[in-house]
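In: Okay, here's the prediction I keep looking at, along with the sequence it came from:
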Amino acid sequence: MIEERTVECPYCGEPFTTLVDWSAGDQSYVEDCAVCCRPIEFRLMADSTGSGEIVTLRDDE
């Protein structure tokens, strides 16, 4: 299931919208911030409802 979510960049603090695919379960990937273009590590923790929690981290954390 693909869901649109708004997240906050851990570098510049600006919110932006991203698409998240919960069908793959728990996952980790890197995507650039849509505002400042810095690399953000996304950690997805899927739950049984087809959604879940997103943690965004700086690439140097």
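Out: Structure received.
In: Every contact and neighbour count from this point should use C-alpha atoms.
Out: Will do.
In: Residue 59 versus residue 20, what's the distance?
Out: 19 Å (Cα to Cα, to the nearest Å).
In: neighbour count winner among these two?
Out: For residue 20 versus residue 59, neighbours defined as other Cα atoms under 10 Å are more numerous around residue 20 (17 against 13).
In: want to compare, so here's the second one:
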Amino acid sequence: MQDEATYICGECGEEIVVPIDPTEGEHQQYVEDCPVCCRANVIHVELDEDGTPRAWAELE
């Protein structure tokens, strides 16, 4: 199980690393401000069968 994943900010295009908490379930969604441009992103995380995370973001 990986404990980090990355997403690309929809505003500034920076790749952002986020920690993964597997106790939150296989499908996660939360809002986080980009640490580079401060724009709010809705972060989506999915964990596959072996616990490998996939993350992506949409602007809020």
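Out: Structure's in. What do you need? Quick caveat: nothing in here was measured; it's all calculated off a predicted structure.
In: the strands in the first structure, which residues?
Out: 2-8, 15-21, 27-32, 39-46, 52-58 (DSSP state E).
In: Of those strands, flag the one that's most buried.
Out: Highest mean neighbour count of these: strand 39-46, a mean of 19 (counted as mean count of other Cα atoms under 10 Å).
In: what sits up against it?
Out: 9-10, 22, 25-33, 52-59 (Cα atoms under 8 Å, 6 or more residues apart in numbering).
In: how close does it sit to the second structure?
Out: Mean deviation of strand 39-46 of the first structure relative to the second structure after superposition (mean Cα distance after the TM-score superposition for the first structure): 0.9 Å.
In: between that strand and strand 52-58, how many degrees?
Out: Using axes from the mean of the first three to the mean of the last three Cα atoms, to 10 degrees, one finds that strand 39-46 of the first structure and strand 52-58 are set 160 degrees apart in direction.
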